[in-house]
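1. could you look at this predicted model? Sequence included:
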Amino acid sequence: MQWRINYCRSGHAGFASLHVDAITSPRSQDKGCCQCIPTAPRRLSPHLGGLPSSCCLVIQAHCYRGSRLSRNMSTMLKTRTFSEEERSAFSPFIDDQPAIGRYEHFKMLLLGPIAPLRFIVGVLIVMSVAPVFRLITRTKAPSRAELTAMQRRMIDLYGAFVMRVALFIGGYLWIRRKGKRVRMVDGVHVPVVVNHQSWVDIPITAASGCFGFIAKDAVEKIPVIGQNAKLVGTVYVDRTSAESRRNAVQTINDVVRDTRGAGLTVWPEGTTTNGSCVLPFKATVFAVAGKCGVPVQPMTIKYGHRCYNVTLASADWKENFFRILTQFVNKAEVTYLPVMSMEEGETAEAFAERVRAAMADDLAAPMLDYPARRKYVYREYLKGKIPLSEAVQKAAEM
């Protein structure tokens, strides 16, 4: 078994409690080095001083206090430090995690064996929406517009209930809420705009009764999920079609004005971040709100990062699931900010920037003008497709 760990000399503390049987340092793509540490079990830290300042270690066998970790648990050992160049170019997207100490290892060893069971139970509960929605609608594949007001209400309530139960199984025993949700103004739905950090954002917003997501059309083709997501107001858009993107404004306009719909929930940043900042907002929903004469309601989600940062900016999704399911408690806080309307003579871009500033102030996070496309360049670098120098150059050209 092998585990790959990226290492920088400044990061000794991250390995302080790791015991190893053997370590080799194969030829690095960047520095080119090859060293070997004696194979007797011992602490790693005393041996790091002789390694180059940047190299790639492969742990061939290891143990922690005599307990051998399985291959599936290897991802939790990935510890990185980031160069100034990497931080400068990709700051919102780096997976900057707290150091894994003895307490975290204890939780993983204690809760790791039941993590798969918690995951399976959560999936089964979420999948229960299919038969329940079928029972409520009494037909196989209706549209939301064909349902009665009572049926729509029952679907929304059950959808929110299922998401809350799934979050509870995932360790979100309670979610603190501040402010008041404003659903409609003058018979028109008030769009909700949310900061985007993790896949957990989706069940949290749904558990709060905020539906009407915008998703790519490929989701509609997923068995069970596609049709049932449509029943809670999900709108599908073909992102590869220029015509579909041009029609997005009209689609959003129809959703906002449709009293039989579920409203609209939008993540205007367009991608997830590590929660360290607020990215520029796409102005489409703000243009529609101004055209319809309705306000938008900013909603912020904050996560507790003391033990583990649940954000999914560039983390491996398997590691992300595992770490979330091996926490005793996960914390989240939802804040509904006051509704905000477009002012006379204000452009959609200026309106979006004003809402962004209000959300950044509540999150106590800076507004950084990093284009969302940088994240995909960074992923190419993380997958080893391009070197860091090329990734930084591409980012600078955006």
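-> All right, it came through fine.

2. C-alpha from now on. contacts and neighbour counts both.
-> OK.

3. next, the contact list for Pro191, please.
-> Neighbour list for Pro191: Val256, Gly263, Leu264, Thr265, Val266, Val285, Ala289, Pro295, Val296, Gln297 [criterion: Cα atoms under 8 Å, 6 or more residues apart in numbering].

4. out of those, list just those in helices.
-> With helices defined by DSSP state H, the entries of those inside them are Val256, Val285, Ala289.

5. so who does Glu85 touch?
-> Glu85 sits next to Val392 when contact means Cα under 8 Å, 6+ apart.

6. that one and Cys8, how far apart?
-> Note on Glu85: its distance to Cys8, by Cα to Cα, to the nearest Å, is 14 Å.

7. again, but for Gly263
-> From Gly263 over to Cys8 (counting by Cα to Cα), the distance is 48 Å.

8. now the element after the top strand by length along the chain, going C-ward?
-> Longest strand in the chain by number of residues (criterion: DSSP state E): strand 54-63. Using DSSP states H and E, the helix or strand that follows strand 54-63 in sequence is helix 84-90.

9. and the closest residue to Val339 other than its chain neighbours, how far from Lys230?
-> In this structure, Val339 finds its nearest non-sequential neighbour in Gln297, 4.4 Å apart by Cα to Cα, 6 or more residues apart in numbering. To Lys230, Gln297 is 23 Å away according to Cα to Cα.

10. take this one as well and set it beside the first:
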Amino acid sequence: MLMGVRIWVGGALWLALVLCGIRCRIIGLERLPAGSVVIAAKHQSAWDTLIFHRLLADPVFAVKRELFSVPLFGWYLRKAGNIRIDRTSRVHALKSLVRGARHALAADRQVIVFPEGTRVAPGVSHPYQVGIAAVYGQCGAPVVPVALNSGVFWGRRHWRKRAGLITLEFLPPLPAGLDREGVLNELKNRIEAASERLRREAEAQLPAGSRLCTKPGGKRA
């Protein structure tokens, strides 16, 4: 099934290039350890989930429970062994995330967690959730932060896309021995600083007057 998903994702990215002029650049792939690893990534658009299927050998995502009920897509999520997160209970969410991550890492898979828990607009930062700190502390796998600027060209809730170069950057893995607050602070500081830098680079490509605006009340990174 993974091969079929890769083919479908490749087709979607090819169409994005041909029809929309969306190219991509990957930085720091050499920082990604071989085998099992935890990816803590900024999440701005659907492009983010597509590209990880192209970059990683056997990815598994932490996904909110509601998506498992979507026809066909939910079937794929279950079949691929993605981690179901019940967000109605913080305790259940943490337990299911850690349990699912351990299972996937033991199978030499790559676990992708979006620490903010949802897609956010470029230049906006949401609180980083404690789940990623629990995975760091209890699963024993390297945690690699990822910054990106996909939302500048591929919006969260807009069908229109903008031509340009999306950049995804793998940052150095977190050091060992951090406590919960240390994990969250380190991730947020690294990911937000790098994502803001990439956002500014991306918006500099856009014609005057067409830059994405931050949502009212949003917090700039």
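-> Now that the structure is in, tell me what you want to look at. Everything quoted here is computed from the prediction, not taken from an experiment.

11. once you drop chain neighbours, what's closest to the most centrally placed residue in structure 2?
-> In structure 2, the residue lying closest to the centroid (Cα atoms, centre = their mean) is Ala41, at 3.9 Å. Counting by Cα to Cα, 6+ apart, Ala41 of structure 2 lies nearest to Val146, which is 4.4 Å off, once chain neighbours are set aside.

12. where's that neighbour relative to Trp159 of structure 2, distance?
-> As judged by Cα to Cα, Val146 of structure 2 and Trp159 of structure 2 stand 25 Å apart.

13. of those two, give the one with the bigger neighbour count.
-> Val146 (26 against 7; other Cα atoms under 10 Å).

14. so what corresponds to the more buried one in structure 1?
-> For Val146 of structure 2, the aligned position in structure 1 is occupied by Met299, per TM-score structural alignment.

15. go ahead and confirm its match touches Val193.
-> Yes: with contact defined as Cα atoms under 8 Å, Met299 of structure 1 reaches Val193; the gap is 5.9 Å.

16. picking that back up, who's more crowded, Gly263 and Cys8 of structure 1?
-> Gly263 (26 against 19).

17. counterpart of the more buried one in structure 2?
-> Gly263 of structure 1 maps onto Gln110 in structure 2, with residues paired by TM-score structural alignment.

18. the longest strand of structure 1 aligns to what range in structure 2?
-> Using TM-score structural alignment, none of the residues of structure 2 align to strand 54-63 of structure 1.

19. report the buried residues of that strand.
-> Ser54, Cys55, Cys56, Leu57, Val58, Ile59, Ala61, His62 (16 or more other Cα atoms under 10 Å).

20. reformat those residues as JSON lines; add distance to Asp238 of structure 1.
-> Formatted as JSON lines, these follow (distance: Cα to Cα, whole Å):
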{"residue": "Ser54", "distance to Asp238 of structure 1": "43"}
{"residue": "Cys55", "distance to Asp238 of structure 1": "43"}
{"residue": "Cys56", "distance to Asp238 of structure 1": "41"}
{"residue": "Leu57", "distance to Asp238 of structure 1": "43"}
{"residue": "Val58", "distance to Asp238 of structure 1": "42"}
{"residue": "Ile59", "distance to Asp238 of structure 1": "44"}
{"residue": "Ala61", "distance to Asp238 of structure 1": "47"}
{"residue": "His62", "distance to Asp238 of structure 1": "47"}
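
21. for the stretch 51-200 of structure 1, which segments count as strands?
-> Using DSSP state E, counting those that start in this stretch, the strands found in the stretch 51-200 of structure 1 span residues 54-63, 175-178, 184-185, 188-189, 192-194.

22. the closest residue to Asp58 of structure 2 other than its chain neighbours and Pro145 of structure 2, how far apart?
-> Sequence neighbours aside, Arg109 is the residue nearest to Asp58 of structure 2 in space, at 5.2 Å (criterion: Cα to Cα, 6+ apart). Arg109 of structure 2 sits 17 Å away from Pro145 of structure 2, going by Cα to Cα.

23. between those two, which is the more surrounded one?
-> Pro145 (26 against 21).

24. now for the more buried one: which residues touch it?
-> Listed by Cα under 8 Å, 6+ apart, the contact set of Pro145 of structure 2 reads Ile39, Ala40, Ala41, Phe170, Leu171, Pro172, Pro173, Leu174, Leu187, Arg190, Ile191.

25. okay, those residues in JSON lines with distance to Pro216 of structure 2 next?
-> Listed next are these as JSON lines, based on distance: Cα to Cα, whole Å:
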{"residue": "Ile39", "distance to Pro216 of structure 2": "30"}
{"residue": "Ala40", "distance to Pro216 of structure 2": "26"}
{"residue": "Ala41", "distance to Pro216 of structure 2": "24"}
{"residue": "Phe170", "distance to Pro216 of structure 2": "30"}
{"residue": "Leu171", "distance to Pro216 of structure 2": "30"}
{"residue": "Pro172", "distance to Pro216 of structure 2": "33"}
{"residue": "Pro173", "distance to Pro216 of structure 2": "34"}
{"residue": "Leu174", "distance to Pro216 of structure 2": "33"}
{"residue": "Leu187", "distance to Pro216 of structure 2": "25"}
{"residue": "Arg190", "distance to Pro216 of structure 2": "25"}
{"residue": "Ile191", "distance to Pro216 of structure 2": "22"}
